[in-house]
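> prediction below, plus the sequence it came from.
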Amino acid sequence: MSLKTELSHHEGEITPLESPDRFLTAEEKFPHINRSKLLRKCDLHIIPMLAVLYLMSFLDRGNIGNARIEGIIEDLNLTGTQFNWSITVFFFTYCVFEVPSNMLLKHIRPSIYLPSIMVLWGIVMTLMGIVNNYAGLIACRVLLGVFEAGLFPGVTYYLTMWYCRSDMQYRQAMFFTAAGLAGAFSGLLAFGIGKMRGTAGLNGWQWIFILEGIATVVVAVFAYWALYDFPENAKFLTQDEREFLQYSLEYDGYDRDLAAKGASSNQPVGRDNSNDKEFVWQAFKDVQSWLGALAMILIVVPLYSLYFFTPIIVNSMGHSVAKSQLLSAPPALVGAIANVFQAYFSDKTGKRFPFLMANFSLGLVGYSLCIAYGVKRIWITYAGCCIVNLGMQPCFICFISWISVNVSGPYKRAIAMAIVIGLGNMGGAIASNVYRAPDAPAFKQGHTIAMSMVAAGMAIVIGMYLGYGFVNRRKTKNMLSGKYDHLTGAELARMGDRSPFFIYRT
């Protein structure tokens, strides 16, 4: 079969190019479609619902920090490190179940699968409000990890089935901004819900779990109706709009400018959409998966540690419980806003690495202020927490986007992203033990550990950047030498991001 073929969106079907002389972009093939308007249309129908789902997810996993200053330790008679362990165990099951969950998502419609797991964790969250001992709390946190595991990697993969690489980070940021908003809302909600203390004989922390759990179930039921599956069956799109998106995604990894320099200048390379187990092994053997997971651990530690412990750090500065709940909101809100702005400019420039370097630098500056001033000047320390959020919240989604646009092939990407996010979230288990009660009120050791993680993450990302540049140069050299001229379009498609026509984004 000639390389001058076009892989259709349907598995295994290959149809000739309309023009054998040159490869057409989606804009050229569908000149009557306004790409910007179509993306905005997709955004309005897809992103808001996903953002609400993740807001509820992050709210439910992190509200235990608010519960602590509402009296959960005293009511359940928690001693020593038991509170920290109640946070930690969530991540054990959360990480283990992410890869199996994304494998399931390839076989179950997103509009069914995602709301279903949400209903389950909402029920668990509600039941957490009536536990009366440490064992019950641990059991609920373990189950919460099982059911929440599928959401973030599932949505990250799901978005790659709608948006091309150049549009990805902004959409992922809009979705992930819900995490920052959850951090802000968590404090505000806890402040309001805490006033129900004593109602029906329940303490404030119990009402936090019960009301937020019920809200999660309500949102999940609505999501069954509000979520769409994929472009090919989305009712809000016209037939031409569906074909435009499918065509754009099919050849998203194909570099026409690079191909035009070589002997095989007119070879359009699509993507292989099959669920072949070969792609599972490709994901596990890809160094991107493991370096990405290691870097993700190092990014997640400072991000989660501040999310879980900001109310506690603020409370240790001498503020009242109510004021601590309120003051825990601004740092998260600052990070959420920065996340959206950075993602917009990152997609606009097509760059990730320079923004990541700025993120890590802000993290180092913020922690330096926290370490240097501690409780001597609490407002400088508080500003340090804001600066860390300013850097590390955008860093998280920027890195996720960087990996997702550099792994090609839907099934391989689904597994690779689950590996990166699943193992990376083990950083949450570390984060839950970074800030210990004996280190209050300065928490110098916690800040120092988190700062060292930021520095190590920065070093790994620099290494990945240099590696991508080296591989891109080698691909160009091999392609120009005619090394791959004998391969068919289908064979090149199965190579995914290893194809000479796929250029890694930096």
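Received, thanks. Numbering: from 1, shown residues only.
> contacts, neighbours, all on C-alpha from now
Fine.
> show me where the stretch 151-300 of the chain has its helices.
Using DSSP state H, counting those that start in this stretch, the helices of the stretch 151-300 of the chain run over 151-160, 168-193, 204-226, 239-250, 256-259, 278-285, 287-316.
> mind putting these into JSON lines with mean neighbour count and distance to R109?
Supplementary listing: the helices of the stretch 151-300 of the chain in JSON lines, determined by neighbours: other CA atoms under 10 Å; distance: least, CA to CA, whole Å:
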{"stretch": "helix 151-160", "mean neighbour count": "23", "distance to R109": "10"}
{"stretch": "helix 168-193", "mean neighbour count": "25", "distance to R109": "19"}
{"stretch": "helix 204-226", "mean neighbour count": "21", "distance to R109": "11"}
{"stretch": "helix 239-250", "mean neighbour count": "20", "distance to R109": "18"}
{"stretch": "helix 256-259", "mean neighbour count": "17", "distance to R109": "33"}
{"stretch": "helix 278-285", "mean neighbour count": "17", "distance to R109": "20"}
{"stretch": "helix 287-316", "mean neighbour count": "24", "distance to R109": "25"}
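> for comparison:
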Amino acid sequence: MAQSTHPNNPKAPDQEEKVESVHFAHIPIAGQTIEPSRDAEALPLPSDHKSERKLRLKIDLHVVPTVAILWLFCFIDRANIGNARISGLDESLELQGYDYNIILSCFYISYILFEFPATLLCKQVGPGWFIPATTFLFGICTISTAFVQTRAQMCAMRFLLGLFEAGMLPGIAYYLSRWYKRAELAFRLSLYLVMTPLAGAFGGLLASAILKLNGFGNLRDWRMIFAIEGIVTTSLGLIAFATMTDRPETARWLSTEEKEKCRARISSERLLQSEVLDKVDKVKIWRGIANPATLTTAVAFFFSNVTVQGLGVFLPTIIATIYPNTSLVQQQLYSVPPYIVGSAVNLAVPALSWRFDKRQVFMIGATPTIIAGYIIFLASSSPPVLYAACFLIASSAFVMGPMSAAQVSANVVSDTSRNSAIATNVLIGNMGGLLSSWTFLSNQAPRYRSGNGLNLACATMQLLILFSALMWFKRDNRMRQERDMDSELSGWSPEQIEDLDWKHPAFRWKP
């Protein structure tokens, strides 16, 4: 992981080249010219594209690797129960009927309940402390899962795992929004969220390797998976306390000029905001929650997560029904290639989003292959065809993760509203994870018609919501163009205007 410093470390002395100080008197918003607040601080802007690219690469190398590796093991610790299931979990704990689905649901109950408060806590204490601490704690939960003896104990451990993982996805997304501009954010989010499909691939390979061991201490079979992977996670959490930098102002690896550039880059896109990191404010929290871009994207993310989270815990089971006569290790390995394809697409689409500064159209374009995959699952019984459908679904199912977080981040203004918007998106999205735990029921094997039909309906709804929202964004931007900003804001104080966020008449949606 890239070496950096903890937030408490002192700042480094000036080392880098000085840049020209530019006072921005106007902020462009979708072709408009807007006067900032008179109290807004003049900030230095990057003097040329070359120096900005150099700074962005430096941030990439110090910030992204740490959160990417942490998220990899976060998702492995969540999804490894699928690998454990086909390695003897059901028989060992004497699970019957809906017991496995109940265990999965326990994770999502706590995950959903603590999503929003965990994200606010992340802002309050700082991501540099919060993310390593919560990683260490859910690693401990994973290790403890290796020692459960009953269904009730497994339910308790999954509940605790959901509690400690609740702040990871929105916390990392919020953390990266402190460092990157709107157009850059989707690709950087993809650099860590690509670990979601890679976790499926790597988790299958790792589980296969672990199961070849004769034992790990007194542990055998599926218990070794939880113990070994949990030890890795806790170790990474401890290392992250030293390698994560909370924000540009505390980055020892940035010069004073580079810190100012970082602040200017983020401030240049925040309409009339005098502070980059503002204090938690109820009005701004609500602006993030009630934002139409947040709500429509979050509902689409809900439907997407039915598929994504379902793949994470059920793909090994689905593979086992497609190829029932193959060995356990072969079944684990069959789950790897679809995830590899998904990883490649999960990087390519956000890279294109960065290139064109568009998000909504790419989210829309990711849904047809998912729809096609589930149609094949319902229509065919040929093992090669069904396995090909796994590739179709996995190829674009994971795109919604980075793109949805980037979309809600791009369509709010203040840091507080960005924090609450990301939390709302993940909160509603993960309700789809709760539903996913009931999509593939044991008594419907091997065709799982209800589960495949539900996923088909969810992908279709995802497409309809995203397309309808895009049309609304374009229509509302045209209507905002005709509004009289001077008359609407006459008599308002700078503080009241700043609190308007996306309701400011000069604001334009950025789909």
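Arrived safely. Since the model is a prediction, treat every value here as computed from it, not as a measurement.
> any chance of the helices of the stretch 151-300 of structure 1 in CSV, with distance to F360 of structure 1 too?
Shown next, in CSV, are those (distance: least, CA to CA, whole Å):
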stretch, distance to F360 of structure 1
helix 151-160, 22
helix 168-193, 17
helix 204-226, 33
helix 239-250, 31
helix 256-259, 32
helix 278-285, 27
helix 287-316, 9
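> can you check which of the ones you listed gets nearest to F92 of structure 1?
Across these, F92 of structure 1 has its closest neighbour in helix 287-316 (13.3 Å, CA to CA).
> quick one: the helix or strand just after the closest one to structure 2 mean distance?
Toward the C-terminal end, the helix or strand that comes next after helix 287-316 of structure 1 (DSSP states H and E) is helix 321-327. Plainly put, helix 321-327 of structure 1 ends up 0.7 Å away from its match in structure 2 on average once the two are laid over each other (mean CA distance after the TM-score superposition for structure 1).
> where in structure 2 does helix 321-327 of structure 1 align, residue-wise?
Aligning helix 321-327 of structure 1 against structure 2 (TM-score structural alignment) gives residues 328-334.
> how about the matching stretch: buried residues?
Of the residues in stretch 328-334 of structure 2, those buried by neighbour count under the rule 16 or more other CA atoms under 10 Å are L328, V329, Q331, Q332, L333, Y334.
> circling back to that earlier point, of the helices of the stretch 151-300 of structure 1, which is nearest G467 of structure 1?
Comparison of the helices of the stretch 151-300 of structure 1 against G467 of structure 1 by CA to CA identifies helix 287-316 as nearest, at 10.0 Å.
> can I get the buried residues of stretch 328-334 of structure 2 in TSV including distance to L454 of structure 2?
As requested, the buried residues of stretch 328-334 of structure 2 are arranged in TSV below (distance: CA to CA, whole Å):
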residue	distance to L454 of structure 2
L328	28
V329	30
Q331	25
Q332	25
L333	27
Y334	24
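> ok but T15 of structure 1 is inside a strand, no?
Yes. When DSSP: H, G, I helix; E, B strand; the rest coil is applied, T15 of structure 1 is found to be in a strand.
> host element of the residue nearest to it when sequence neighbours are not counted?
Once flanking residues are discounted, T15 of structure 1 sits nearest to E6: 5.5 Å by CA to CA, 6 or more residues apart in numbering. Per DSSP H and E: E6 of structure 1 is located in strand 5-7.
> what do you get for L386 of structure 2?
In the assignment (DSSP H and E), L386 of structure 2 maps to helix 383-397.
> just tell me the aligned range of that helix in structure 1.
So helix 383-397 of structure 2 is aligned with residues 378-392, judged by TM-score structural alignment.
> same thing with stretch 500-509 of structure 2?
Residues 495-504 of structure 1 are where stretch 500-509 of structure 2 lands when matched by TM-score structural alignment.
> off-centre distance for that stretch?
On the basis of CA atoms, centre = their mean, to the nearest Å, stretch 495-504 of structure 1 is displaced by 23 Å from the centre of the chain it belongs to.
> buried ones in that stretch?
The neighbour-count criterion (16+ other CA under 10 Å) identifies M495, G496, D497, R498, S499, P500, F501, F502, I503, Y504 as the buried residues of stretch 495-504 of structure 1.
> same check on stretch 89-103 of structure 2?
Neighbour-count burial for stretch 89-103 of structure 2 flags L89, L93, D99, Y100, N101, I103 (criterion: 16+ other CA under 10 Å).
> next one: stretch 462-469 of structure 2
For stretch 462-469 of structure 2, the buried set under the neighbour-count rule, 16+ other CA under 10 Å, comprises Q462, L463, I465, L466, F467, A469.
> I figured the first one was touching N305, is that so?
When you say that, I think you mean Q462 of structure 2. No. Counting by CA atoms under 8 Å, Q462 of structure 2 stays clear of N305, with 10.2 Å between them.
> can you tell me what part of structure 2 stretch 159-170 of structure 1 aligns to?
Counterpart in structure 2 of stretch 159-170 of structure 1, with TM-score structural alignment as the criterion, is residues 176-187.
> outside of the matching stretch, which residues touch it?
Identification of contacts with stretch 176-187 of structure 2 by CA atoms under 8 Å, 6 or more residues apart in numbering yields 59, 63, 188-189, 247-248, 262, 265-266, 269, 347, 350-351, 353-355, 357-358, 402-403, 405-407, 409-410.
> what of stretch 142-152 of structure 2?
Outside stretch 142-152 of structure 2, the residues within contact range by CA under 8 Å, 6+ apart are 77, 93-95, 99, 103, 154, 157, 161, 219, 222-231.
> the same query, at a cut-off of 7 Å, please.
Stretch 142-152 of structure 2 is contacted by residues D77, L93, M154, M157, R223, M224, F226, A227, G230, I231 when judged by CA atoms under 7 Å, 6 or more residues apart in numbering.
> count of residues packed around the aligned partner of A445 of structure 2 in structure 1?
Residue-level alignment of A445 of structure 2 against structure 1, with TM-score structural alignment as criterion, gives A440. When neighbours are defined as other CA atoms under 10 Å, A440 of structure 1 has 18 of them.
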